[in-house]
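Q: Quick check, what structure comes out for this input:
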Amino acid sequence: MRVVIQRVSHASVTIDGRCKSAIQEGFMILVGIEEADTQEDANWLCKKVLGLRVFDDENGVMNRSILDIQGEILVISQFTLMASTKKGNRPSYIRAARHETAIPLYEYFCEELSKGLGKPVGTGEFGADMKVELLNNGPVTICMDTKNKE
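A: This is a model prediction of the structure:
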């Protein structure tokens, strides 16, 4: 699994002109899933995301987690994160998981984040044409890949 985590002041996702989810201060997370990914990968990412200390403390130092600030999370499925650009100029998405693998793992990831956060996590809609808006705060953007755990 691969994620791009952005610290945001606010974020939202719109589908067919309707706002599906919106959050205030917290994380907007893009998540890409490949066939080999498992619930173990999702669990590892959840722990890392919830413990990531990138919010300012009283001294202006990035020392607080999403839990410390009682922030919110918006998770968007993003198969293009699995793109391979080794050959030519057209990305290949062959590494991206098929729907029957990706959807349950995406939903599991969101459920586990919600449990850890103690409140619902906002989501997009798997496979939909989504319009995502956000105000990146910092900017702070962190990339993580479960293939690089060690």
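Q: From now on I want contacts and neighbour counts done on CA atoms only, so please keep to that.
A: Noted.
Q: hey, which strand is longest across this structure?
A: Longest among the strand segments of the chain by residue count, using DSSP state E, is strand 130-145.
Q: so what does it touch, helix or strand wise?
A: Packing contacts for strand 130-145, counted by 3 or more Cα pairs under 8 Å, 6 or more residues apart in numbering; DSSP states H and E, involve strand 2-15.
Q: tell me which strands and helices the strand it packs on is in contact with?
A: Counting contacts by 3+ Cα pairs under 8 Å, 6+ apart, strand 2-15 packs against strand 18-23, strand 26-32, strand 130-145.
Q: One more, so I can put them side by side:
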Amino acid sequence: MKRPDNVHARFLIASDATGEGMFIAETAMRERRPGHVIRRGSKLLSAQAWHGGEYTAKVQTVEQMLAVLRQDRIRFVVLDESDPGTMQTPHMRLLRDAAEREPSELALVGRYPVVRRYPREVRGQRFGNAIAVYEIR
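A: Next up is the predicted model:
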């Protein structure tokens, strides 16, 4: 994020509500404004009620998802894969599928650890490579 060519880069964060909020807050605290633009995967790639219910995916295929990311000029995707599989939303699974199927489109920049404090099924567990950062090419 600190590289000069990334100063105004657009990011997509795909996690649960807490993870998305934490990424946005941490970024805002560490930089001067205006700076990065960060979009929530839960808003750009899906529609849902304020409480997280009534989920509807806005994209159904890898191709549709990549088109939305390009249209929104997203440069980096931050994907949190530490959520238990049963809690991962369809758009998060689609992002993971895109990264696996289209590495020339979503190039892996790095993987980073995270310790989850929620939900209780994984509380306190450290996930060594759960945060994946991809650059859209």
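Q: After superposition, what is the TM-score?
A: The TM-score (TM-score structural alignment, normalised by the length of structure 2) is 0.31; 78 aligned residues with a Cα RMSD of 4.9 Å.
Q: Next, the buried residues of the longest strand of structure 1.
A: 130, 132, 134-137, 141, 144 (16 or more other Cα atoms under 10 Å).
Q: Stretch 93-100 of structure 2 now?
A: 94-96, 98-99.
Q: of all those residues, which comes closest to Asn129 of structure 2?
A: Arg96 (13.5 Å; Cα to Cα).
Q: List the residues that contact the closest one.
A: With contact set as Cα atoms under 8 Å, 6 or more residues apart in numbering, Arg96 of structure 2 has these partners: Leu79.
Q: element containing it?
A: Under the criterion of DSSP states H and E, Arg96 of structure 2 resides in helix 90-101.
Q: before we move on, back to that, which pair of the buried residues of strand 130-145 of structure 1 spans the longest distance?
A: Put simply, by Cα to Cα the two of the buried residues of strand 130-145 of structure 1 set farthest apart are Met130 and Met144, 22.4 Å from each other.
Q: Can you list the residue ranges for strands in structure 2?
A: Using DSSP E, strands in structure 2 cover 10-14, 37-40, 46-47, 56-57, 76-80, 106-115, 126-136.
Q: Now distance to Leu66 of structure 2 and mean neighbour count too, for those strands, in JSON lines please.
A: JSON lines is the format used below for the strands of structure 2 (distance: least, Cα to Cα, whole Å; neighbours: other Cα atoms under 10 Å):
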{"stretch": "strand 10-14", "distance to Leu66 of structure 2": "12", "mean neighbour count": "24"}
{"stretch": "strand 37-40", "distance to Leu66 of structure 2": "14", "mean neighbour count": "18"}
{"stretch": "strand 46-47", "distance to Leu66 of structure 2": "14", "mean neighbour count": "16"}
{"stretch": "strand 56-57", "distance to Leu66 of structure 2": "14", "mean neighbour count": "15"}
{"stretch": "strand 76-80", "distance to Leu66 of structure 2": "11", "mean neighbour count": "24"}
{"stretch": "strand 106-115", "distance to Leu66 of structure 2": "9", "mean neighbour count": "15"}
{"stretch": "strand 126-136", "distance to Leu66 of structure 2": "9", "mean neighbour count": "17"}
